[in-house]
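[1] give me the fold of what follows.
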Amino acid sequence: MIAAYLSLAADGVRLQVRVQPRASHNRLVGLHGDALKLQVTAPPVEGEANAAVVRLLASLVGVPQSAVQVVGGAKSRDKLVEIRTADSTRIATRVAELLARCKSASR
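    Coordinates of the predicted model:
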């Protein structure tokens, strides 16, 4: 079963993301409804928060920044992010592992 925050794209995966700009740390904090919740330190000005989201997701899932792109919601906290990869299963598994860590850390 595919999680609600993840969908398969032609050449990778798409993630529904909720972004909290101007946070104290860059990190994945868990889920916000059917979206991954990310906190980034960058302000939502001139694409800075979007760039921080790209850097953070690339780092978390282990892909180059050039493989990550905000494809929807560029001026919104709710974004659609595409990760181009030949191994969609690896990305989905990695995100699920990261979420499990968030949940266990909050207990």
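
[2] alpha carbons only for contacts and neighbour counts from here, please
    Fine.

[3] please enumerate the strands of the chain.
    6-9, 12-20, 27-32, 35-39, 68-72, 78-84 (DSSP state E).

[4] now the ones you listed as TSV including mean neighbour count and distance to residue 50?
    Below are the strands of the chain laid out as TSV (neighbours: other CA atoms under 10 Å; distance: least, CA to CA, whole Å):
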stretch	mean neighbour count	distance to residue 50
strand 6-9	16	18
strand 12-20	22	9
strand 27-32	18	14
strand 35-39	22	11
strand 68-72	17	7
strand 78-84	22	9
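
[5] to compare against the first, here's another:
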Amino acid sequence: MAILHLKAKPGSRANQLLVSPDGTVTVRLHAPAQDGKANAALRAYLAEVFGTSKSRVELLSGQTAPFKKLALLDINDDELAAVLARHRLA
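    Presented below is the predicted three-dimensional model:
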């Protein structure tokens, strides 16, 4: 299991995972921040990016805040680092 800390930005043009040079993870989501739609979209998008099912992506904290903590239950730390490295900005 890997733990991922990120900042979610709902209401964006498209879903996108960005990792800044300092390691900060930001996920832009097309879904609006209302009635849990952004959190559901976040779980589904991360499941797609990491190649797992959305039931294996758990939101641990940050239900109503932009800063979130998620557990990726089928992903280990090495796999997490590899995916994040592919999304790192130059």
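
[6] ok, back up a step: CSV for the strands of structure 1, including distance to residue 51 of structure 1?
    Listed next are the strands of structure 1 as CSV, based on distance: least, CA to CA, whole Å:
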stretch, distance to residue 51 of structure 1
strand 6-9, 20
strand 12-20, 12
strand 27-32, 14
strand 35-39, 13
strand 68-72, 9
strand 78-84, 11
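
[7] closest one to residue 47 of structure 1 among those strands?
    strand 68-72 (10.3 Å; CA to CA).

[8] ok so, going back, which one of the strands of structure 1 lies nearest to residue 99 of structure 1?
    The nearest among the strands of structure 1, by CA to CA, is strand 27-32 at 5.7 Å.

[9] give me the mean deviation of that closest one from structure 2.
    Following the fit onto structure 2, the mean deviation recorded for strand 27-32 of structure 1 is 2.7 Å by mean CA distance after the TM-score superposition for structure 1.

[10] who does that strand touch, helix- and strand-wise?
    Where contact means 3 or more CA pairs under 8 Å, 6 or more residues apart in numbering; DSSP states H and E, strand 27-32 of structure 1 is packed against strand 35-39, helix 88-105.

[11] tell me which of the ones you listed is the most buried.
    strand 35-39 (a mean of 22; mean count of other CA atoms under 10 Å).

[12] for that strand, what is the distance to the chain centroid?
    For strand 35-39 of structure 1, the separation from the chain centroid amounts to 6 Å (computed by CA atoms, centre = their mean, to the nearest Å).
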